[in-house]
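A.B. asks: Below is the sequence, then the predicted model.
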Amino acid sequence: MQLHPLNIYNTLSRKKEPFEPINPPNVGMYVCGPTVYGDAHLGHARAAIVFDVVHRYLKFLGYKVRYVRNITDVGHLEADADEGEDKIAKKAKLEQLEPMEVSQFYADSYHKDMELLNTLKPHIEPRATGHIPEQIKLVENILKEGLAYEVNGSVYFDVLKYNDKKRYGRLSGRVVEELMSGSRELDGQSEKRNPVDFALWKKASPEHLMKWDSPWSLGFPGWHLECTAMSSKYLGDHFDIHGGGMDLMFPHHECEIAQGNACSHTDPAKYWMHNNMITINGQKMGKSLGNFITLQELFAGDHKVLEEAYSPMTVRYFILTAHYRSTLDFSNQALQAARKGYKKLINGYRIAKSMTYLEDPEVEKDEKQIGQVRNSLEAMFRAMNDDFNSAQAIGHLFNILKKINAAYTGQLAASVFGKEMFDEMIRTYVRFIEEVLGLVEEKPEEQEELLRVVLKMYARAKQARDYDKVDEIRNDLKRMGILVKDMKNKIDWAYEE
C-alpha cells in the first residue's frame, strides 16, 4: 500500500511540516517526563500515551527511533519559579524521608502505571540528579558565551542579551518587551538583572536538602537546564522531535531553546510537539477544585467524581479518541463510551486473529467491496500521517471492522475480497491495534479455558432443549460482561459493548 507523506505540526513554525529526519532512517525523540513527587494523573497519562503512539507509528513506518524520556528529580521549584522550595524536597520533609526515597517511590509508581497503560519503555530514561556534571559544564559554556552572569553563587541566563542575537519567545509567541512590561519591577531583593532572566544554577540555602558542589556555590541546577543537558548528551545538539505537554511550552521549552542556541548555536530540535490538556467536566484539573484524579484512583474507581472504575485500556482508548493537540474533556459518560468503543475493537481483534481465508469457488470477487476496504485502509494511514490523528484513524478502523465482522458471521464470503485483500485487511487490523494504538485485550487469567467449558455446557443444554439452563448460562455470563453469540455453525462469545 502506498503511504502518504508524514506531516507533523511544528509548534516552532505553527504549521504542519513534512517530516524529514535529520539522519534518516534514524529518528531522535526527546519527551519531558514527570517530576516524581506524587502519583501519576490523567495529564501524565495523556502525554505518555500521545508520544507512545508517535514512537509506535514511526517504528511501524520503518524508522529506527531512539526515544529518550527524562525523569525530573531535582530543581523543579514550587510554582515553576526560580525561588521557593524544591517539590521533591518539600514532599520528603512532609513524609520524613530522604528526597531520593521520594523520587524512587514515585518513579516506581509511575512506571507501574505506564506498564498498565501499555506504553513502550523509552530506550533511555535519564534522571536530572545523574547528570549534574553535564549541567555544570553547560553553565560554564553559557558563561563563556557571555549570555549568563553569576551573582552571590547563583547563575542566571541573560534573556535580554540573548534576545539581541536571537529572538527569545519564538516557540510560545511571547515578546520580550511584553514580558518585561507584564512583570513586576524588581524590588531590590532579587539577584536578577531583569525579571525575565531564569536560573541556570542556584546557591542552596543551609536548609536546602538537595545540593552539589560547583564552581559557583554549593547548590543545584535550574529546572530548565536538565533537559538541555540530557537531550544533547543522548541525541546530540540538534535532533528530530522534542515533545511534552502544552504547559511546558513556556517557560520550560522556551528556555531550552535559548540554552541550546547559547551552547551550540542551534535549536535543540527540528520539530516541537505539544499535547493539549485534559479538562474534567469542562474545568481544568486541579487539587483546589477537588477534581484532581490520579491513575490509581481512576483504575480503582476511588474518587468522588467517578461513578465506577475504568480499566487502563479504557483510559488509553479514551485518550486516543481525540487529536493530541485538542483539549480532551473527561467525564463518566465519555469514559463509558470509550469502554464500549474499546471492547468493539478488541472483539474484532480477537476474532480477526482466528480468521483465515477460505475460498468459495461459487463466489466471485466484488470490486466494490475490495475498493471499500482499500479506501478505508488508505484513509486510516492518511489520518495517522496527518499529524498523528489517531481519532480519525480509529473511525476508519471501525469501517474495516464492519467488513471483518461481516466475513466472520458469514454475511459476506471471504471470496468477495479475494485472498490478497482479505489477508491485508486482517493483517493490517491486527497490527494497527497491537503496534500503533497499543491496545491489548484485558481479560482475567484462564478466561479462555473457562469460557470454552461454559460454552460446551451451553451447547449441550441447547441441544437438549433445556432452555431454562440456556437462559441461566446466558444471563450469568452477561452479568460478567460476556455475551453468548449463537451463530449458524458455532457458538462464540464477545465482550458486552
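C.D. replies: Received it, and whenever you're ready, just let me know what you need. Numbers count the residues shown, from 1 in each chain.

A.B. asks: hey, let's count contacts and neighbours off CA atoms from now on
C.D. replies: Noted.

A.B. asks: What are the buried residues along the longest helix along the chain?
C.D. replies: Ranked by residue count under DSSP state H, the longest helix found in the chain is helix 332-354. Using 16 or more other CA atoms under 10 Å as the test for burial, helix 332-354 gives 332, 335-336, 338-349, 351-352.

A.B. asks: Equivalent analysis for stretch 265-279, please.
C.D. replies: Neighbour-count burial for stretch 265-279 [16+ other CA under 10 Å]: 267-279.

A.B. asks: Sort out which one of those residues lies nearest Val315 for me.
C.D. replies: Ile278 (12.2 Å; CA to CA).

A.B. asks: isn't that closest one right up against Arg325?
C.D. replies: No. Judged on CA atoms under 8 Å, Ile278 makes no contact with Arg325 at a distance of 10.7 Å.

A.B. asks: Can you tell me the element the residue lying closest to Gly222 once chain neighbours are set aside falls in?
C.D. replies: Counting by CA to CA, 6 or more residues apart in numbering, Gly222 lies nearest to Leu200, which is 4.7 Å off, once chain neighbours are set aside. Using DSSP states H and E, Leu200 sits in strand 198-203.

A.B. asks: gap between that strand and the chain center?
C.D. replies: Distance, stretch centre to chain centre, for strand 198-203: 30 Å (CA atoms, centre = their mean, to the nearest Å).

A.B. asks: same question, stretch 408-420
C.D. replies: Worked out by CA atoms, centre = their mean, stretch 408-420 lies 37 Å from the chain centre.

A.B. asks: what residues does it touch?
C.D. replies: With CA atoms under 8 Å, 6 or more residues apart in numbering as the test, stretch 408-420 has contacts from 351, 355, 357-361, 363-367, 369-370, 403, 406-407, 422, 487.

A.B. asks: List buried members of the residues you listed by neighbour count.
C.D. replies: Among the contacts of stretch 408-420, the ones that count as buried by 16+ other CA under 10 Å are 351, 357, 369-370, 403, 407, 422.

A.B. asks: tell me the SS of Lys270?
C.D. replies: Lys270 carries the three-state label strand when classified by DSSP: H, G, I helix; E, B strand; the rest coil.

A.B. asks: Okay, and the residue nearest to it when sequence neighbours are not counted sits in which element?
C.D. replies: Nearest non-adjacent residue to Lys270, counting by CA to CA, 6+ apart: Asp240, 5.0 Å away. Assigned by DSSP H and E, Asp240 belongs to strand 239-245.

A.B. asks: Presented hereafter is structure B, for comparison with structure A:
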Amino acid sequence: MIPPLRVYNTLSRQKEVFEPLAPPHVGMYVCGPTVYSDVHLGNVRTFLSFDIIYRYLKQQGYKVRYVRNITDVGHLLGETNEGEDRISQKARLENLEPMEVVQRYTNGFHEVMQQFNILPPSIEPAATGHIVEQIGLTQRLLEQGLAYEVNGSVYFDVSKYNQEHNYGKLSGRNVEELIANTRELEGQEIKRNPADFALWKKAQPEHIMRWPSPWGPGFPGWHLECTVMSTKYLGERFDIHGGGMDLKFPHHECEIAQSVGSCGVDPAKYWVHTNMVTINGQKMSKSLGNSILPSQFITGNHPLLDQPYSPMVLRFFMLQSHYASTLDISMEALQAAKKGYLKLMNGMRVLRNLEYSEQEGIEFNEKGAQQVKGLCDNCYRSMNDDFNTAQTIGHLFNLVKKINALQTGQLSTAELGREVFDQMKQTFISFTEEVLGLREELDLRPENLLEALLEVYRQAKEQKDYERVDQIRASLRNSGIVVKDMKQGIDWAYEE
C-alpha cells in the first residue's frame, strides 16, 4: 500500500500528512524574483523545486492555484527592511526608468524558466499593481495598534505584536536577542526598537518610485507585498507558502506577523523552504569568482566549466538532490548527471516503441511482474515522502533496466502481463515527463545533418556509386535541397 503524501513543514519542524484546507483545491504561494538582476542558479533551483510540487499535486488530481509574484518595488536593503529600493537604485545607476529595469529582468526571468521547462504559475501578480491594497493593509495594522507612523513612514511594532503572539516562531529567533543584536543603521533612531520593520517608507525627494498615501508620498516595504498578494488571490489562509531558506527570516517571519496581526490567522498551513546551491563546497558569489549564471552553464562560457551543460541536464542534476538539502556543483557531478539524463531519455525512446504482445510458449511470471509493479509503486512512495525526486530517479533507473531487457529480448512483455506492462509504460513516461518535467533535447542541428549527408554523397561519387548518388539527390530534393557539384567542391542550395 502506498502511504499518503507527507510534507516537511518548516513551521512545525516535522513531516506532516498533506491535507488541503479545501480538497481537491490547493492554494500555493511562492515568493517570486526581485527583478533587478539576472537569475542565478539558486533562483532556478527554488522555482524548479516548486515546479515539481505543482506538477506532482496536479498529477495526483488536485486543482492547484499557484501564485508566484514579481517583486518590482519595495525590496529594501537589510534585515530590518531599510535602505534604498533596489530597483530604484538600479534605475538610477543605469539612467533608466524603473519599469525598464523591471521589464528587462522580468523578460530574462521568463526566458530562463522556459529553458528549464518550469511551468508558469496560475497567477503572476506584480507588487506595483497592488499599491492600493498595500496601503489598505498598512491602515488595518495601524488600527489594530500593531503599527505606528513616524515622519511619513509606517513601521510594524514587533514588541507590541509579541505581547500576544510569537514573532520568530518560523525561524526560531528570539525577539529580545533580535533587538539586542540588531546593528544600528542610519534611520534606526526613528523606530521604537531596531527589530521593527517598514510597512511603508517615506519617499525622499530623489526617490524615483513613489505613490500618494495617507502618510504622504512613499512606497511599500518588501514584506508587505507578499501578504497582500497571497491573501488577495488565495484567501486569508491557504495551503502552501514557499521560497528559499534565505527568506525564512526576516521575510516570511514578517509575513506571518502581518497576517496574524491583520486577519488573526497564520497565512499558510505548510511552510516549505528550499536549500542553497554551492560549488565545490563553497557558496557561489561574485567576489569568489565562482558565480555562474544559467546562461553560462548552457554556453560553457566560464573558466570553471569544462563544457556546456544543457538546461535539461542541469534540471536533472538539481533533481538528484532533495529540495531541502544543499546542492553542491562539481564538474564530476555534472558529467554524471549528463550520463544519467541520457540514460533516462534512451529508456524513454525504447519504451515508446514497445508494444505489448502475447508470445506462444511464454508464461506469465508472477514474481517478475510484482517486481516491476513494485518499482512503479516506489516512484509514488518516493514522491509522497516530501517530494523526494532523488529516490524517484533511482526507481526510474531500475525501470530502465527492465526496459532494456525487453528491448534485447531477455524479458518478454508476456512475462509481465498486459496490466503490469501498461502500468510500467504509463508510470515511466508520466514521472519522467509530467512530474520531473524532463524533455528530450536533440542536438541535431540541420546544418550538421546536411553536412553529414553531403559527405556520404562525396564518398558515393568517388566510388562511382551513381545509384547511391541519385538516391541522395532525390532524397534531398524532396526536402527542398538541391545538391550542386561545383569546381571547388560540393555545395547545396534551397530549391527555387
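C.D. replies: Yep, it's here. Remember, it's a predicted structure, so these values are computed and weren't measured experimentally.

A.B. asks: For the two chains, what TM-score is obtained?
C.D. replies: Remark: TM-score between the superposed chains equals 0.89 [TM-score structural alignment, normalised by the length of structure 2]; 457 aligned residues with a CA RMSD of 2.2 Å.

A.B. asks: Which strands or helices does the strand holding Asp240 of structure 1 pack on?
C.D. replies: Contacts defined by 3 or more CA pairs under 8 Å, 6 or more residues apart in numbering; DSSP states H and E place strand 239-245 of structure 1 against strand 26-31, helix 42-60, strand 269-275.

A.B. asks: out of those, nearest to Gly222 of structure 1?
C.D. replies: Closest among those, once you apply CA to CA, is strand 26-31, at 18.0 Å.

A.B. asks: that older thread, just checking, what packs against the strand holding Leu200 of structure 1?
C.D. replies: Looks like strand 198-203 of structure 1 contacts strand 154-157, strand 219-221, helix 223-235 (3+ CA pairs under 8 Å, 6+ apart).

A.B. asks: give me that answer again for 7 Å
C.D. replies: strand 154-157, strand 219-221 (3 or more CA pairs under 7 Å, 6 or more residues apart in numbering; DSSP states H and E).

A.B. asks: Would you mind measuring from Leu295 of structure 1 to Gly222 of structure 1?
C.D. replies: 29 Å (CA to CA, to the nearest Å).

A.B. asks: Compare those two and say which one has the larger neighbour count.
C.D. replies: Leu295 (25 against 22; other CA atoms under 10 Å).

A.B. asks: Tell me the spacing between the more buried one and Gly236 of structure 1.
C.D. replies: Distance from Leu295 of structure 1 to Gly236 of structure 1, by CA to CA: 34 Å.

A.B. asks: The residue nearest to Lys270 of structure 1: how many residues sit nearby?
C.D. replies: 21.

A.B. asks: do the same with Leu248 of structure 1
C.D. replies: 16.

A.B. asks: hang on, the earlier thing: average distance between the strand holding Asp240 of structure 1 and structure 2?
C.D. replies: Comparison of strand 239-245 of structure 1 with structure 2 after fitting gives an average deviation of 0.3 Å (mean CA distance after the TM-score superposition for structure 1).

A.B. asks: what do you get for stretch 224-232 of structure 1?
C.D. replies: Mean for stretch 224-232 of structure 1 is 0.3 Å (mean CA distance after the TM-score superposition for structure 1).

A.B. asks: again with stretch 43-58 of structure 1
C.D. replies: Mean for stretch 43-58 of structure 1 is 0.4 Å (mean CA distance after the TM-score superposition for structure 1).

A.B. asks: In that stretch, which residues are buried?
C.D. replies: Residues of stretch 43-58 of structure 1 classed as buried: 43-58 (neighbour count, 16+ other CA under 10 Å).

A.B. asks: go on, stretch 482-493 of structure 2?
C.D. replies: Those would be 482-483, for stretch 482-493 of structure 2 by 16+ other CA under 10 Å.

A.B. asks: Report the contact partners of Tyr63 of structure 1.
C.D. replies: 25-27 (CA atoms under 7 Å, 6 or more residues apart in numbering).

A.B. asks: Now a PyMOL select for only the buried ones of these.
C.D. replies: Of those, the buried ones go into a single PyMOL selection, burial set by 16+ other CA under 10 Å:
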select buried, resi 27
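
A.B. asks: any idea how far the longest helix of structure 1 is from the chain center?
C.D. replies: 20 Å.

A.B. asks: contact partners of it?
C.D. replies: Helix 332-354 of structure 1 is contacted from outside by 306-307, 314, 317-318, 401, 404, 426, 430, 441, 494-495, 497, using CA under 7 Å, 6+ apart.

A.B. asks: For whichever helix or strand comes after that helix, give me every contacting residue.
C.D. replies: Going down the chain from helix 332-354 of structure 1, the next helix or strand is helix 367-385, by DSSP H and E. For helix 367-385 of structure 1, the external contacting residues (CA under 7 Å, 6+ apart) are 3-7, 389-390, 392-393, 396-397, 399-400, 416-417, 421.

A.B. asks: average distance between helix 367-385 of structure 1 and structure 2?
C.D. replies: Taken over the aligned residues, the distance from helix 367-385 of structure 1 to structure 2 averages 1.1 Å (mean CA distance after the TM-score superposition for structure 1).

A.B. asks: Check which element follows that helix along the chain.
C.D. replies: helix 390-409.

A.B. asks: Give the buried residues for that following helix.
C.D. replies: Judged by neighbour count (16+ other CA under 10 Å), helix 390-409 of structure 1 contains these buried residues: 390-401, 403-405, 407-408.

A.B. asks: how big is the angle separating that helix from helix 367-385?
C.D. replies: 150 degrees (axes from the mean of the first three to the mean of the last three CA atoms, to 10 degrees).

A.B. asks: corresponding residues in structure 2 for whatever helix or strand comes next after helix 390-409 of structure 1?
C.D. replies: Moving toward the C-terminus from helix 390-409 of structure 1, the next helix or strand (DSSP H and E) is helix 418-431. Mapping helix 418-431 of structure 1 onto structure 2 (TM-score structural alignment) gives residues 417-430.

A.B. asks: related to what we said a few turns ago, between the contacts of helix 367-385 of structure 1, which is closest to Asn291 of structure 1?
C.D. replies: The closest of these, once distances to Asn291 of structure 1 are taken by CA to CA, is Ser390, at 26.6 Å.

A.B. asks: from memory that closest one sits against Leu320, does it?
C.D. replies: Yes. The pair Ser390 of structure 1 / Leu320 is scored as a contact, 5.7 Å apart, by CA atoms under 7 Å.

A.B. asks: Glu467 of structure 2: which element?
C.D. replies: helix 466-478.
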